[in-house]
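Q: below are the sequence and a predicted model; questions follow.
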Amino acid sequence: MEPVKELKLRLRFYRTSPKSIATIKQECELLKLELAPDYHIKTLDNHIWLSIGVLKREKYSPQLHIELETMEDGNTALNGLFGPDPVLWTMFMFLHFIVASIFITFGLIAYSKWSLNQKCTFDLIIMGLMICTWGFLYYFARRNRKKGIPQMRELEELVERII
């Protein structure tokens, strides 16, 4: 996987394992005890969440969610999804919502002023600033993902140990 060259912010991977779901979950429990302070492993039904432990965690530290599915041939399919910390993700979505709301509001105000033959330069400037803010948020997310690539690789190595 080359995360730097992909456009998506949340990276995915698909793997298969000859082990059963029960065996994989049992190995997760053993690995959880072995790596307790450095990594946090949580299992629920056919889902596994891997994250960096509190001592090594940074604001850009990724999390890995793995969904386990039984295949017809008896193997197990692992669908992995890397993502940011849920608190950071929620903050980003909140900021995007605020920026979009400001952009739409000032767009409506600018259109109203334009249709009434009034000056709307201030509103257009605010809309331009919101576009720049969107660009900054995108850049910030890409930079954080790039900083988190070494920890993504660590989480991938944990998955290889499990399967």
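A: Everything's here; your move.
Q: C-alpha only now, for contacts and for neighbours.
A: Fine.
Q: relative to Glu72, how far out is Ile24?
A: 17 Å (C-alpha to C-alpha, to the nearest Å).
Q: quick one: which of the two has more around it?
A: Neighbour count, other C-alpha atoms under 10 Å: between Ile24 and Glu72, Ile24 has more, with 21 against 7.
Q: looks to me like that one is in a helix.
A: Yes. Secondary structure of Ile24 (DSSP: H, G, I helix; E, B strand; the rest coil): part of a helix.
Q: I figured it hits Arg161, correct?
A: No. Look at Ile24 against Arg161 with C-alpha atoms under 8 Å: they stay out of range, at 10.0 Å.
Q: list the buried ones in the helix ranked longest in the chain?
A: What stands out as the longest helix in the chain, according to DSSP state H, is helix 86-115. Going by neighbour count (16 or more other C-alpha atoms under 10 Å), the buried part of helix 86-115 is 96, 99-100, 103, 106-107, 110-111.
Q: and here's the other structure:
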Amino acid sequence: MEPEKELRLRLRFYKTTSKSVEEIKARCENLKAEVAPDFNIKTLDNHIWLSIGALKREKYSPNLHLEIEPMEDGNTAVNGLFGPDPVLWTMFMFLHFIVAGIFIIFGLIAYSKWTLHQNFALDISIMVLMVGCWFTLYFLARRNRSRGIPQMQELEELMDRILY
């Protein structure tokens, strides 16, 4: 997987393994203590969350969510999703909603002023500024993801230890 060439901010992948769901869960339980200070492994039903341990965690550290499903042929399907730290993701989404709200409000104000034949240049300039904020948030997220690529590779290696 080459995340630096992907356009999406949250990377998804699909794999299959010959291990059963029970074997994968047992492997997770065995690895929890072995990798404890560097990585966190959490399991619930057919979901596994892998994250960087508290000692190595940065604000851009990724998480890996795995969903394991048994297949009819005895193999196991693994759906994976790399994502940012949930707190950071929530902050970015909150900022996006604020920017979108300001954009919509000033769009409505600009439309009202246009219909009343008043000057609406300030409102349009604030809307353009909000579009600039959207691009800034996007590029900040891309930069954080690129800074987290080495840790993504570490999580992928841990995943491979669990699945194969």
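A: Arrived safely. Values in this document were obtained by computation on a predicted structure and should not be read as measured data.
Q: TM between them?
A: For these two chains in superposition, a TM-score of 0.99 is obtained (TM-score structural alignment, normalised by the length of structure 1); 163 aligned residues with a C-alpha RMSD of 0.6 Å.
Q: thinking again about what came up before, hmm, which two among the buried residues of helix 86-115 of structure 1 are most spread apart?
A: Farthest pair in the buried residues of helix 86-115 of structure 1 (C-alpha to C-alpha) is His96 and Tyr111. Separation: 22.2 Å.
Q: for the residue nearest the centre of structure 2, give me its contacts.
A: Nearest to the mean C-alpha position of structure 2, by C-alpha atoms, centre = their mean, lies Gly83 at 2.2 Å. By C-alpha atoms under 8 Å, 6 or more residues apart in numbering, the contact list for Gly83 of structure 2 reads 9-11, 62-65.
Q: the same query, at a cut-off of 7 Å, please.
A: Contacts of Gly83 of structure 2 were listed using C-alpha atoms under 7 Å, 6 or more residues apart in numbering, and they are 10, 62-64.
Q: buried among these? Make that a PyMOL selection.
A: Burial among the contacts of Gly83 of structure 2 is assessed by 16+ other C-alpha under 10 Å; the matching PyMOL selection reads:
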select buried, resi 62+63+64
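Q: closest one to Asp45 of structure 2 out of the contacts of Gly83 of structure 2, please.
A: For those, the nearest to Asp45 of structure 2 is Leu64 (15.9 Å; C-alpha to C-alpha).
Q: spatially, which residue comes closest to that closest one, not counting chain neighbours?
A: Phe82 (4.6 Å; C-alpha to C-alpha, 6 or more residues apart in numbering).
Q: that neighbour and Ile104 of structure 2, how far apart?
A: As judged by C-alpha to C-alpha, Phe82 of structure 2 and Ile104 of structure 2 stand 31 Å apart.
Q: do the same with Leu31 of structure 2
A: 49 Å.
Q: list the buried ones in stretch 124-141 of structure 2?
A: 124, 126-127, 130, 133-134, 137, 141.
Q: coming back round to it: relative to Val99 of structure 2, how far out is the residue nearest to the centre of structure 2?
A: 22 Å.
Q: then Tyr14 of structure 2?
A: Distance, Tyr14 of structure 2 to Val99 of structure 2, by C-alpha to C-alpha: 34 Å.
Q: any idea whether Glu67 of structure 1 is helix, strand or coil?
A: strand.
Q: ok, the contacts of Gly83 of structure 2 in structure 1: which stay?
A: On the basis of both residues aligned by TM-score structural alignment, their matches' C-alpha atoms under 7 Å, what survives of the contacts of Gly83 of structure 2 in structure 1 is 10, 62-64.
Q: which stretches in structure 1 count as strands?
A: Ranges of strands within structure 1 are 12-17, 39-44, 47-52, 63-70, 76-83, based on DSSP state E.
Q: distance from the chain centre to the first one, please.
A: Going back to what we said before, that points to strand 12-17 of structure 1. Distance, stretch centre to chain centre, for strand 12-17 of structure 1: 17 Å (C-alpha atoms, centre = their mean, to the nearest Å).
Q: list the residues that contact Trp114 of structure 1.
A: With C-alpha under 7 Å, 6+ apart, Trp114 of structure 1 has these contacts: Cys120.
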